[in-house]
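S.K.: What follows is a protein structure lacking sequence information:
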């Protein structure tokens, strides 16, 4: 099973009303077709209501830590954008360019 699909399945535990997972691996050094190492997650859930940013990230990490390199998995980087439904504007934040991106 692909990592992106695994991320999606595990994040369903947070009952998202909106979930978008973008594989941003192509914008990073060492990329080859099919590589899955850098992801951006945009997730909107009632679970995040009243929580500070770090608490929201902790909830996401609790679901996917085993997929991250530090937890023994293959994902090198995970950008998290977590919103409560009343905060979600529908805009997905832009990711910065990687210093080691292929030219």
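M.R.: Yep, that arrived. Source: prediction; values computed, not measured.
S.K.: alpha carbons only for contacts and neighbour counts from here, please
M.R.: OK.
S.K.: Ends of stretch 16-25, what's the gap?
M.R.: 24 Å (Cα to Cα, to the nearest Å).
S.K.: Next, the buried residues of that stretch.
M.R.: By neighbour count on 16 or more other Cα atoms under 10 Å, the buried set for stretch 16-25 is 16, 21, 23, 24, 25.
S.K.: Second structure for comparison follows:
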């Protein structure tokens, strides 16, 4: 997949898994040019997601659920992923 297609693919996977009330996907790959992890062509992303499906989950469980939802993208297109995963009540 081309680097330009990655944010949309991440968004689609997370929307399908979590039906988020809010979702922001930011591609920060340009800030990591020359970084050892960027050499393989995979990207650096920040995700902020608000979903009712995170209710009752620990922060670690939420991150694991996001990684699972992204599946193969984690090995083919994403090098680094920063996650803020909250319930609607936490998001205020």
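M.R.: Yes, it's here. What you see is a predicted model, and the numbers here were worked out from it, not measured in a lab.
S.K.: related to what we said a few turns ago, go through the buried residues of stretch 16-25 of structure 1 and flag which are in helices.
M.R.: Residues of those located in helices (DSSP state H): none.
S.K.: and which of those is nearest to residue 82 of structure 1?
M.R.: Comparing the buried residues of stretch 16-25 of structure 1 against residue 82 of structure 1 with Cα to Cα places residue 16 closest, at 9.9 Å.
S.K.: Could you count how many residues lie near residue 58 of structure 2?
M.R.: Counted by other Cα atoms under 10 Å, the residues lying close to residue 58 of structure 2 total 10.
S.K.: okay, which residue is most central for structure 2?
M.R.: residue 47 (4.5 Å; Cα atoms, centre = their mean).
S.K.: how about the lengthiest helix in structure 1: buried residues?
M.R.: The single longest helix within structure 1, with elements called by DSSP H, is helix 53-64. Buried positions in helix 53-64 of structure 1, judged by neighbour count with 16+ other Cα under 10 Å: 56, 57, 59, 60, 61, 63, 64.
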